[in-house]
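Asker: no sequence for this one, just the structure:
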């Protein structure tokens, strides 16, 4: 698998990342083990998790495999923080104390002394930005994180955070931003992508398959045994409207013409967009993951890419 630099850093990551949101919940330890082996054997190294995934189960499961199944040095481990639990309800909390305690807990779950990329999962209006960013500085200066990034920040939030970190020598520079991006959701193109490019951030798209809609499996509705019907999947109804259906049909036609799968068409489109470093692919099963890894050696013809750009313009 080809590798790319993460933003303006020297960190090299595979151009497809492995997402682990379902690990420890919909994906059991056996499937997780097989997924990690298949991913690394395909040349992948970027594995993305978060403290909130499965209330820590994802990190714990990944940690049980690091060193045992795959050597630590072969992985770029990325995790996130910023969600807290109050009386059983999820809340935003990016206060310095909470973030650093969360990072320490993530390190224990993962069984490592540092993560390669630590990301702020959300923007928190309740905490001053300089306090949140100070936690990133501490994480890097203490050796608990090699690089830091953000996730789910708007364009102006991205620019403000990155500029603050660049303003004073010694602060931890932001390496990346993680945002939803696919043919059925191109909203980040208006402000986030330009901000990331101007500030030197790599972009790690999540849900590059539109929560699975772009694979074509929901054309006849939501199967009861699909991820779309799972409580872990997030709502996909927004991508089942008439506009999205038209995009899906175009992806299916392109796949038929190329002899590819719709998944491969949708994934390659995102992977090779300007500014993108690596889409994060989350799969419940190893079979699904291997289907995504099959896109590695593919490249969309310019005329098909242009046609998909045009048909999905409404999603921008």
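Answerer: In hand now; what should we look at? All values derive from a computational prediction rather than experimental measurement.

Asker: only C-alpha atoms for contact and neighbour calcs from this point on.
Answerer: Will do.

Asker: For this structure, which helix extends over the most residues?
Answerer: Longest helix of the chain, by residue count under DSSP state H: helix 242-258.

Asker: Look at the nearest residue to residue 279 once chain neighbours are set aside and give its secondary structure.
Answerer: Nearest residue to residue 279, sequence neighbours excluded (C-alpha to C-alpha, 6 or more residues apart in numbering): residue 205, at 4.6 Å. Recorded secondary structure, residue 205: strand (DSSP: H, G, I helix; E, B strand; the rest coil).

Asker: second one coming, line it up with the first:
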């Protein structure tokens, strides 16, 4: 699997990341172990998690699998702290709790989610510096930021301490191209790499919802129905048909087409895919080497243009 640098930093990750949002809830430890083995066996390195996934159980499962199932040196552990605000005490306590659950003394990438306007941004930036200086995190990034928020943090971190903001995590797919408005331009200007999550439009772009809601899908899950429903619009339905047509012409799957389109967009360091079980993960791994012809890239960009439909 191809690896890429995250922005202009020295951090290198596989361009496909393994998401763990379902771990500890819909995916048990045995299924998680099978996914991890398959992913690393295919050359994947980036393991993406968060303190809120499964109320912490996802991190705890990773802590039981690394290094017992795969060596710690074979993976890039990235965790995101969500829901604690931007204050020093809560952020550092949450990071320490994540490290405890993960069973490690450091993460390779720590991201903080959400700009907290109630806390001076200098305080949150100081926490990111502390995480790096103390060895708790090798690199730091943000999640759920706008372009100006990212630019503010990136500038503040560089001076005077010289710590770089290396990543910005955001939802990005043919069904949600909002990072192109301000986030991607700001990331490019500051040497920050985008890590895109939900590259399959929360599963909608695979075509599984074209004729209804499968009983075993996330769209039928009480945890994720609203999460999936956001993209079940007329605009996205047209994108799904275009993706299916492209996949048929290329002799591949809609999943592979949708993932490859966003994976290879300018400024994207990696995309994160989640799977309920190892069989689902195999679909993502099978399409990892697909390179879309330029005319298909352009056609999909046209049909998914958010300015061309008011539903997005």
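Answerer: Received it, and whenever you're ready, just let me know what you need. All of these numbers come straight from a predicted model, not from anything done at the bench.

Asker: Quick check: the gap between the residue nearest to residue 279 of the first structure and residue 262 of the first structure.
Answerer: 18 Å (C-alpha to C-alpha, to the nearest Å).

Asker: With residue 180 of the first structure instead?
Answerer: Computed as C-alpha to C-alpha, the residue 180 of the first structure to residue 262 of the first structure distance reads 19 Å.

Asker: can you pull the contacts of the residue most central in space within the second structure?
Answerer: For the second structure, residue 197 is the residue whose C-alpha lies nearest the centre (C-alpha atoms, centre = their mean; 3.3 Å). Shown in contact with residue 197 of the second structure (C-alpha atoms under 8 Å, 6 or more residues apart in numbering): 169, 170, 171, 172, 271, 272, 273.

Asker: Alignment lookup: it to the first structure.
Answerer: In the first structure, residue 197 of the second structure lines up with residue 206, judged by TM-score structural alignment.

Asker: do the same with residue 156 of the second structure
Answerer: Match for residue 156 of the second structure (TM-score structural alignment): residue 164.

Asker: picking up where we left off before, and the longest helix of the first structure, which stretch of the second structure?
Answerer: The aligned range for helix 242-258 of the first structure is 234-250, by TM-score structural alignment.

Asker: in the first structure, which spans are helices?
Answerer: For the first structure, helices defined by DSSP H occupy the ranges 29-41, 57-65, 96-110, 129-141, 155-167, 192-199, 242-258, 262-271, 286-293, 302-311.

Asker: Give me the nearest residue to the alignment partner in the second structure of residue 181 of the first structure, chain neighbours excluded.
Answerer: Under the alignment (TM-score structural alignment), residue 181 of the first structure maps onto residue 172 of the second structure. Of all residues beyond its chain neighbours, the one nearest residue 172 of the second structure is residue 196 (5.2 Å), with distances taken as C-alpha to C-alpha, 6+ apart.

Asker: burial count for that neighbour?
Answerer: Number of residues near residue 196 of the second structure (other C-alpha atoms under 10 Å) recorded here: 23.

Asker: Next, the contact list for it, please.
Answerer: By C-alpha under 8 Å, 6+ apart, the contact list for residue 196 of the second structure reads 169, 170, 171, 172, 173, 263, 268, 270, 271, 272.

Asker: ok, now how distant is it from residue 214 of the second structure?
Answerer: Using C-alpha to C-alpha, we find residue 196 of the second structure at a distance of 25 Å from residue 214 of the second structure.

Asker: ok, the spatially closest residue to residue 34 of the second structure that is not a sequence neighbour - contacts?
Answerer: Using C-alpha to C-alpha, 6+ apart and skipping the chain neighbours, the partner closest in space to residue 34 of the second structure is residue 278 (6.1 Å). By C-alpha under 8 Å, 6+ apart, the contact list for residue 278 of the second structure reads 31, 32, 34, 35, 38.
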